[in-house]
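A.B. asks: next comes the sequence, and after it the predicted model I'd like to discuss.
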Amino acid sequence: MLKGLGNLGDMAKIMKQAQAMQSKMEEAQARLDTITVEGEAGAGMVKVTATAKGELTAVSIDPSLFTAEDREVVEDLVLAAVKDAQARAAAAAQAEMAGVTAGMDLPEGMKNPFG
């Protein structure tokens, strides 16, 4: 490649990989807004939809849950559904970002910052 330049050839290769990784990272970040996940609780009676970035976009509650006596139960189910949606969003984001470094020849010992 750059014969006679010693480690500079390796550095050029790493810089080229870093540029490719940055481009892939930007593309993956843009896709995170289009990936949606749904968390649920209470056997699907409470559902929450979120983007892979964790932004909540919808909440759905089965009408049979609406009684004054069950208010605390409904609140707990909504909280559980939100946490489920957030966990799924984090997993979807991690899977999307892990693809950024796939196939790259990272130096030994360098960890994937997304995995």
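C.D. replies: That came through, no problem.
A.B. asks: only C-alpha atoms for contact and neighbour calcs from this point on.
C.D. replies: Will do.
A.B. asks: list the buried residues for the helix or strand containing E72?
C.D. replies: Using DSSP states H and E, E72 falls within helix 71-98. Judged by neighbour count using 16 or more other Cα atoms under 10 Å, the buried positions of helix 71-98 are 74, 77-90, 92-94, 96-98.
A.B. asks: now the helices: where do they sit in the chain?
C.D. replies: In the chain, the segments counted as helices under DSSP state H are 7-32, 71-98.
A.B. asks: adding another structure so you can compare the two:
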Amino acid sequence: MPIALATASAADFRPLLGQSFQLTFPTGAVVSAKLASVDEGAPYRPDFRVPFTLRFHVERSTSPSGVMQAVVVVENDAAGRLELFAVARQPHDDVAPWDVDFN
């Protein structure tokens, strides 16, 4: 069943760790990515969602150049099709990490 953004939690994404996702950028670039981590933050208030961050690893050679942040279409068979705001992080070795924060 696809993940609903309004109620999504880190627990929804943990089973997808290591899975492949397709990321489509506003430039039209389509790249393959792996869900590398799901990290929870400290809750702000008991009636708010616990914040969490998804980190996707993209091959550095395929990450779109000049794009530092964008609304990205993220697709996976289990997660469905999600439109998420992603931010590029400092590349290292052959990896270009992209983070998506849920607050």
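C.D. replies: Received the coordinates, thanks. Since the structure is predicted, the reported quantities are computational estimates derived from the model, not experimental observations.
A.B. asks: TM-score them against each other, please.
C.D. replies: Remark: TM-score between the superposed chains equals 0.29 [TM-score structural alignment, normalised by the length of the second structure]; 53 aligned residues with a Cα RMSD of 4.5 Å.
A.B. asks: and the helix holding E72 of the first structure, what does it pack onto?
C.D. replies: Contact partners of helix 71-98 of the first structure among helices and strands, from 3 or more Cα pairs under 8 Å, 6 or more residues apart in numbering; DSSP states H and E: helix 7-32, strand 36-41, strand 46-51.
A.B. asks: in a helix, A11 of the second structure, correct?
C.D. replies: Yes - remark: A11 of the second structure belongs to a helix, assigned using DSSP: H, G, I helix; E, B strand; the rest coil.
A.B. asks: residues near E40 of the first structure, how many?
C.D. replies: 23 (other Cα atoms under 10 Å).
A.B. asks: any idea how far it lies from I14 of the first structure?
C.D. replies: From E40 of the first structure across to I14 of the first structure, the span is 43 Å (Cα to Cα, to the nearest Å).
A.B. asks: what angle sits between the helix holding E72 of the first structure and helix 7-32?
C.D. replies: Orientation check (axes from the mean of the first three to the mean of the last three Cα atoms, to 10 degrees): helix 71-98 of the first structure against helix 7-32 gives 150 degrees.
A.B. asks: angle of helix 71-98 of the first structure against strand 36-41?
C.D. replies: Using the same axes, to 10 degrees: helix 71-98 of the first structure against strand 36-41 is 150 degrees.
A.B. asks: what angle separates helix 71-98 of the first structure from strand 46-51?
C.D. replies: Helix 71-98 of the first structure runs at 30 degrees relative to strand 46-51, counting by the same axes, to 10 degrees.
A.B. asks: if we can go back for a sec, so which of the helices and strands packed on helix 71-98 of the first structure comes closest to V59 of the first structure?
C.D. replies: strand 46-51 (4.5 Å; Cα to Cα).
A.B. asks: helices or strands up against the closest one?
C.D. replies: Counting contacts by 3+ Cα pairs under 8 Å, 6+ apart, strand 46-51 of the first structure packs against strand 36-41, strand 56-61, helix 71-98.
A.B. asks: in a markdown table, list these along with distance to Q22 of the first structure.
C.D. replies: Output for those, formatted as a markdown table (distance: least, Cα to Cα, whole Å):
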| stretch | distance to Q22 of the first structure |
| --- | --- |
| strand 36-41 | 23 |
| strand 56-61 | 27 |
| helix 71-98 | 11 |
